[in-house]
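A.B. asks: using only what follows, build the 3D model:
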Amino acid sequence: MPSKIPSRLAQIFGSNVARRRQLLNMSQAEFSEKLDIAPDVVSRVENGYIAPRFGRIELIASLLDCSVADLFREAPGDTASNAATLAELIRPLPPQKQEEVISLVAQLVQVLKTAT
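C.D. replies: The predicted structure is shown next:
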């Protein structure tokens, strides 16, 4: 039996799910429990071998604290994608905490610029 080759969209989706899950320090086991699915199903989704239905995609986005569209974006790497990821990460924080994160990022950027 030939092995199934993941579609490009399923790979993008799966990669984004895995990346966001890891950013939240959530294991596949924890994530699968929240989704009420088997851990091997999470692995197959993250590797692009299966694609969930629309309702499950909405639940995944909710659990990962992002929009459904974020899960279908190309892999991060460009400034706009990275900025969108940072915006999504700080969105649940109150405005004062968001400003603190932005200040920390600005300081880190200055350190990294002088280190190169």
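A.B. asks: from here on, just use CA atoms for contacts and neighbour counts.
C.D. replies: OK.
A.B. asks: pull up the gap between residue 24 and residue 44, please.
C.D. replies: The gap separating residue 24 from residue 44 is 19 Å, by C-alpha to C-alpha, to the nearest Å.
A.B. asks: residue 84 too?
C.D. replies: From residue 84 to residue 44 the distance is 26 Å (C-alpha to C-alpha).
A.B. asks: ok, residue 37 next?
C.D. replies: Counting by C-alpha to C-alpha, the gap from residue 37 to residue 44 is 12 Å.
A.B. asks: what helix or strand is the spatially most central residue of the chain on?
C.D. replies: Closest to where the C-alpha atoms of the chain average out (C-alpha atoms, centre = their mean) is residue 20, at 2.4 Å. Secondary structure from DSSP states H and E places residue 20 in helix 8-23.
A.B. asks: to compare with the earlier structure, here is another sequence to fold:
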Amino acid sequence: MPEAEMKNLAGLVGRAIAKRRVACELTQEQVAEHLKIGVEAVSRIERGVVLPTVIRLGEFAQIFQCGVADLVTETSSRPTDQARHIERLLSGLGHEDRAMILEIVERLATRLG
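C.D. replies: Predicted coordinates for the structure are as follows:
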């Protein structure tokens, strides 16, 4: 994989990890403690300076109580992965809120398509 693509992937994965951490109301210090690494290491991963290994992704997923695939598919540009991500986002909403979001997405898709 070209270096530019690796940097982009690291950034996307890092942002997904940071987003999950914040959603779980955890600090970088708490995550670092769980992983038995330094806070700077967590920061470097979240900023996309370092791409975590598959094993490390598994550890993050365990901390955030999600699947490794959840951390990776959030970063995917494939429509099916994006659809699964949207499905997860919608699953926590009520019927009216989901309908409103669906209407917004339909309008955007029509306008942009």
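A.B. asks: quick revisit: which residues are in contact with the nearest residue to the residue nearest to the centre of structure 1 once chain neighbours are set aside?
C.D. replies: Nearest non-adjacent residue to residue 20 of structure 1, counting by C-alpha to C-alpha, 6 or more residues apart in numbering: residue 64, 6.2 Å away. Residue 64 of structure 1 makes contact with 17, 20-21, 24 under the criterion C-alpha atoms under 8 Å, 6 or more residues apart in numbering.
A.B. asks: from residue 34 of structure 1, how far off is residue 64 of structure 1?
C.D. replies: Distance from residue 64 of structure 1 to residue 34 of structure 1, counting by C-alpha to C-alpha: 11 Å.
A.B. asks: what number of residues lie near residue 40 of structure 1?
C.D. replies: Residue 40 of structure 1 is flanked by 12 other residues according to other C-alpha atoms under 10 Å.
A.B. asks: any idea which element it lies in?
C.D. replies: Assigned by DSSP H and E, residue 40 of structure 1 falls in helix 39-46.
A.B. asks: what's the average distance of that helix to structure 2?
C.D. replies: Superposing on structure 2 and averaging over aligned pairs (mean C-alpha distance after the TM-score superposition for structure 1), helix 39-46 of structure 1 comes out at 0.5 Å.
A.B. asks: helices or strands next to the helix holding residue 20 of structure 1 in the packing?
C.D. replies: When contacts are defined as 3 or more C-alpha pairs under 8 Å, 6 or more residues apart in numbering; DSSP states H and E, helix 8-23 of structure 1 packs onto helix 39-46.
A.B. asks: now for the helix it packs on, which elements pack on it?
C.D. replies: Judged by 3+ C-alpha pairs under 8 Å, 6+ apart, helix 39-46 of structure 1 is in contact with helix 8-23, helix 28-35.
A.B. asks: will you turn these into a markdown table that also has distance to residue 107 of structure 1?
C.D. replies: Listed next are the helices and strands packed on helix 39-46 of structure 1 as a markdown table, based on distance: least, C-alpha to C-alpha, whole Å:
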| stretch | distance to residue 107 of structure 1 |
| --- | --- |
| helix 8-23 | 21 |
| helix 28-35 | 33 |
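A.B. asks: tell me which of those helices sits most buried.
C.D. replies: Stretch with highest mean neighbour count among these: helix 8-23 (a mean of 19; mean count of other C-alpha atoms under 10 Å).
A.B. asks: give me the stretch of structure 2 that it matches.
C.D. replies: Mapping helix 8-23 of structure 1 onto structure 2 (TM-score structural alignment) gives residues 8-23.
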